[in-house]
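Enquirer: curious how this folds, go ahead:
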Amino acid sequence: DRLLADDVAYADHWLTTWNDLLRNDYTGTGFITRGRTQITGWLYSALRENQPYDQMVRALIAPTEPSAGFINGIKWRGEVNASQTREIQFAQNISQVFLGINMKCASCHDSFIDRWKLAEAYNLAAIYSDHPLELNRCDKPTGQMATPKWIFPEIGDVDPQASKEVRLQQLSKLMTHPQNGRFTRTVVNRLWHRLMGRGIVHPVDAMHTKPWNEDLLDYLAVRFANDGYDLRKFIRFVMTSQAYQSQTAILKSDPGEDYVYAGPLAKRMTAEQFLDAIWQITETHPTKPTANVDRAPRVVATPAASPGLPQLPISAKWIWHDGQGSSKCELKTNFQLQEVPQLASVLATCDNAFTMKVNGQTVATSKNWQTPLQFEITKHLVVGDNQLEVAGEMFGGAAGFICQIVMVQGKTRQVITTDRKWQVRKPKGQWQPAQELHPHGGGPWGAILSSKAVQRANGPTSGPPVRAALMQNDFLMRSLGRPHRDQVVTTRPAELTTLQAIDLANGDILAKYLAQGSQNVVGQKRSGEALIDWLYRFALSRAPTVEEQAVLTEVVGDAQQPIAVEDLLWMVFMQPEFQIIR
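Expert: Here you go, the predicted structure:
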């Protein structure tokens, strides 16, 4: 419940799945020529706010500008065959995504693999078309004109004489009609596949085929509709079931028609999950996401709660050690909580760089003091003792760290600021009271934490550390299976390829993360034995065996040499136990 209630983390995670399904990306084919638009802001907001699925689909089929990129498809440059026009893309995409129907064959000729005819594909496409649409069979005109028409007339139809906008509104209601059982069965089957590793109907885009358990599919579809098309509620229901929590099934080959459910299938991490895990452990998150989305903290709405973060004056001071002998500074403060607040928001920056931890968990990293960070730490707080730790570094010139934390509980506000009560030390030195350098607004930094400065720096993207789903594709993610998304992708390849093996063995991008990560890990000042134990528990969810501890201790030594720590990271991250979800 706590994980699902974290709306930013939930949206960050599930954005990957829905970007694949809805053919949404941040760069790539079509963007340069303006033949394509993204729906990222709308989609992220819909996930974060847990918009009911039927409402999401209606907003995609009969869109406003923020959600129009899905049905508009891609306007390809030059001449394309008849089955790649925007109108036909529309018919193909809504059929595949929302109904599990392969309309691509029927977009060229009467389908050889199921019931759909060329005329049905074109009639569906005509609902979107701005002009009369002529049927093309195998890219040759037939002289027959399409009529705007829904593919399941038993539950209603569109008015072929109505405007395009009205036709799309009518189609959106037909798609999500309570009697359209294919609609709910398709989405619950997709979510079951995503969580369990295999669909109840498999493949997931062949919803006309027989499920391995018809009663289960029908029950889940009806329950999903009765629960208000609530995606989070459905995910919770599946993940708290005995079926999901049973022992993972490990298969040596893909099951056939005789498949019998024996537990969730072991599956590899997605490219995004793999990078998220490495970034979190090594503290190598990117500083800015590609996706322009709102990740700023929000107050949970209650009768007594403020509707937003209060705009309080900045009373924090710039602090550091005495400035002699070291460009690095460790800072910490402790505080007590009677209850976990509804919201705990941090404003912070450091000249030049800092990493912050709350109760041992890394929550923020920055290497640019001119870009102050604003982020939420609520989920990391506990009742009783809490500790906030900062590792700061100065690259030259002035040095200082400033931070203000505002915690909200109903009408109560608690503010924690940097001042002389904080403890600071040089690396391996003795803790002592912080030196107050300047008030906020003083020194060479100006009013860097003012609301306008923070808004300029963070815009709508402020929030917790950046996740891979929010970054544009790169060579490493592509080799690990993240698609180009110039077409709908409902499943990613599960097999390890030669390209993946090469990138995981010596790829430049991964090597860069682990080289930098080893420096960050060394800076945490753990002993070799403590580092191995921490890494195993964090990466593999278990303690190392006696044999593993002995072997890895020889590798890492006292854990103070980055090259040795880098070797340790490679050894752990390359284990199937790390890369496979079981």
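
Enquirer: C-alpha from now on. contacts and neighbour counts both.
Expert: Noted.

Enquirer: what about Val390, helix or strand, and which?
Expert: For Val390, the enclosing helix or strand under DSSP states H and E is strand 384-393.

Enquirer: off-centre distance for that strand?
Expert: Averaging C-alpha positions (CA atoms, centre = their mean, to the nearest Å) puts strand 384-393 27 Å from its chain's average.

Enquirer: same thing with stretch 250-269?
Expert: Distance, centroid of stretch 250-269 to centroid of chain: 26 Å (CA atoms, centre = their mean).

Enquirer: that one: end-to-end distance?
Expert: Terminal residues of stretch 250-269 are spaced 15 Å apart (CA to CA, to the nearest Å).

Enquirer: hmm, who's touching it?
Expert: 195-198, 212, 243-249, 494, 579-582 (CA atoms under 8 Å, 6 or more residues apart in numbering).

Enquirer: switch the cut-off to 10 Å
Expert: By CA atoms under 10 Å, 6 or more residues apart in numbering, the residues outside stretch 250-269 that reach it are 192-198, 200, 202, 210-213, 242-249, 274-275, 277, 480-481, 493-496, 576-582.

Enquirer: I have a second one here; can you model it like the first so I can compare?
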Amino acid sequence: TGGRYNISDWLYTSLRDNKAYDQFVKELLNPTEKSKGFIEGIKWRGTVNASQRTEMQAAQNVGQVILGLNLKCASCHDSFISDWKLEESYAFANIFADSTLEVSRCEVPTGKMAKTAILWEELGDIDSAANKAEKLRQLADRLVQPANGRMYRTIVNRVWKQLMGRGIVEPVDEMDNAPWSQDLLDWLASDFVENGYDLKELIYQIASSKIYQSQSIGYETYDAVMADDYKFNGMVRRRMTAEQFSDAVSEIVYPLFPEDAIKYNPFELQKPEHVTPTFARASLVANNPFLTALGRPNREIVSTSREAQGSLLQALELTNGERLNTALQKGAEKWKTQLSDPIQITEELYLKALNRKPNEKELAIAKTALGAKPDAAKIQDLFWAVILLPEFQMVE
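Expert: Got it, this is the predicted structure:
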């Protein structure tokens, strides 16, 4: 509909330059022309529900992404799943409004005008008489202050989950839930603030820890990982994301996406000396049936978690999907022109895909499958067998 603003350039350069997180949030809440898309939301054509007007979208998105809370229920009525009230949601949404909002309960106007307030009065007041620009400036200043531990616990919890497979608090959008370690959550947030809101330093802190580098832990079911009585034993073993799997296949075998499939090209923003990748990264292409089947969410809505379990659709795509089959076929033809010895082909594939050489049994099976003079079809079958191994697909 043309009713939204793209923030990709701003987002990419901010992350590339490791912009301090407090400044990052400030620019989202009190935006420049390049970053205004986050709070401007989607301007739907025609009449929309009161809970979907852009001011309420902004309140919902800021609440979910930055503060780890769900205001969607409380945008229509008092929430059934939390303590947030309808009036609190409208008071928060009023900060993003040009004029005072009228509270609607279940889409019925109440005749009551909303107040203007942050969700936690301890963070300070917002001048209800101020214009929108001033209210946004005040909101940005109030939320990024070190006293707002909620915001900093939320971001460190998200990074922890991304690296470890399970948040200290789950779900990551419901930070009112009890953490499995309050001390760890508080320390990470405090250390993050003391280190200048440095996201790269936060990632380094976690990734360089002994626990991150230790053996991953497998669980029989996803419910066991998300259980209320969960006890941390190490990084959760999990499947690669759709983008990770796609990029791995593209790097090892053959690109899954042609260069002209790139929907957004951040390398146009790079300095000339930067090298452009040799294949289209999956994160830069538009969503498609292959990535959707592997779990990539719809980007039209804020999504901060993904389905972790396999599905029938995914199995069908990996075994019979045209995109993967074509990439494996072209990759096999390319490898055939470069390598002819079955042992060399097998060892090269195992080193690239699994970071190890095949054992005697694996090598014997591969030699039998490839034959003395491997053709492209046999090499393709070997590719397919290896990339479907749990050892390849799992983050360990």
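
Enquirer: related to what we said a few turns ago, which part of the second structure matches the helix or strand that the strand holding Val390 of the first structure is followed by?
Expert: Using DSSP H and E, the helix or strand that directly follows strand 384-393 of the first structure along the chain is strand 400-409. Across the second structure, nothing matches strand 400-409 of the first structure (TM-score structural alignment).

Enquirer: corresponding residue for Ser67 of the first structure in the second structure?
Expert: Residue pairing (TM-score structural alignment): Ser67 of the first structure is matched to Ser35 of the second structure.

Enquirer: can you check Val97 of the first structure too?
Expert: Using TM-score structural alignment, the partner of Val97 of the first structure in the second structure is Val65.

Enquirer: how much space separates Trp384 of the second structure from Leu370 of the second structure?
Expert: 13 Å.

Enquirer: over to Lys132 of the second structure?
Expert: Using CA to CA, we find Lys132 of the second structure at a distance of 68 Å from Leu370 of the second structure.

Enquirer: neighbour count: these two, which is higher?
Expert: Leu370 (23 against 18; other CA atoms under 10 Å).

Enquirer: who's in contact with the spatially most central residue of the second structure?
Expert: Centre of the second structure computed as the mean C-alpha position; nearest residue by CA atoms, centre = their mean is Thr304, 5.5 Å away. Remark: with contacts taken as CA under 10 Å, 6+ apart, Thr304 of the second structure is in contact with 64-65, 68, 158, 171-173, 297.

Enquirer: please apply the same query to Trp384 of the second structure.
Expert: 318-319, 324-325, 328-329, 378.

Enquirer: most neighbours out of these, which is it?
Expert: If you count neighbours using other CA under 10 Å, the busiest of the contacts of Trp384 of the second structure is Leu328, which has 27 neighbours.

Enquirer: can you map out the strands along the stretch 51-200 of the first structure?
Expert: In the stretch 51-200 of the first structure, the strands defined using DSSP state E, counting those that start in this stretch lie at 134-137, 140-145.

Enquirer: give me the range in the second structure that the last one lines up against.
Expert: Counting by TM-score structural alignment, strand 140-145 of the first structure lines up with residues 108-113 of the second structure.

Enquirer: buried set for that stretch?
Expert: Across stretch 108-113 of the second structure, burial judged by 16 or more other CA atoms under 10 Å covers Met113.

Enquirer: mean deviation (superposed) between it and the first structure, please.
Expert: Stretch 108-113 of the second structure, aligned to the first structure and superposed, deviates on average by 0.6 Å (mean CA distance after the TM-score superposition for the first structure).

Enquirer: sorry, back to before: the first structure: which residue goes with the residue nearest to the centre of the second structure?
Expert: Using TM-score structural alignment, Thr304 of the second structure pairs with Thr490 in the first structure.

Enquirer: doesn't its match belong to a helix?
Expert: No. Counting by DSSP: H, G, I helix; E, B strand; the rest coil, Thr490 of the first structure is not part of a helix but coil.

Enquirer: just to revisit the earlier point, which residues do Trp384 and Leu370 of the second structure both contact?
Expert: Lys378.

Enquirer: can you say which of the contacts of stretch 250-269 of the first structure are buried?
Expert: The buried subset of the contacts of stretch 250-269 of the first structure - by 16+ other CA under 10 Å - is 192-193, 195-198, 200, 202, 211-212, 244, 248-249, 274-275, 277, 480-481, 578-579.

Enquirer: in contact with the residue located most distally from the centre of the first structure, which residues?
Expert: Within the first structure, the residue lying farthest from the chain centre (CA atoms, centre = their mean) is Gly143, at 47.0 Å. By CA under 10 Å, 6+ apart, the contact list for Gly143 of the first structure reads 133-136.

Enquirer: ok, back up a step: other SSEs contacting the strand holding Val390 of the first structure?
Expert: Packing contacts for strand 384-393 of the first structure, counted by 3 or more CA pairs under 10 Å, 6 or more residues apart in numbering; DSSP states H and E, involve strand 328-337, strand 343-351, strand 353-358, strand 361-366, strand 400-409, strand 423-425.
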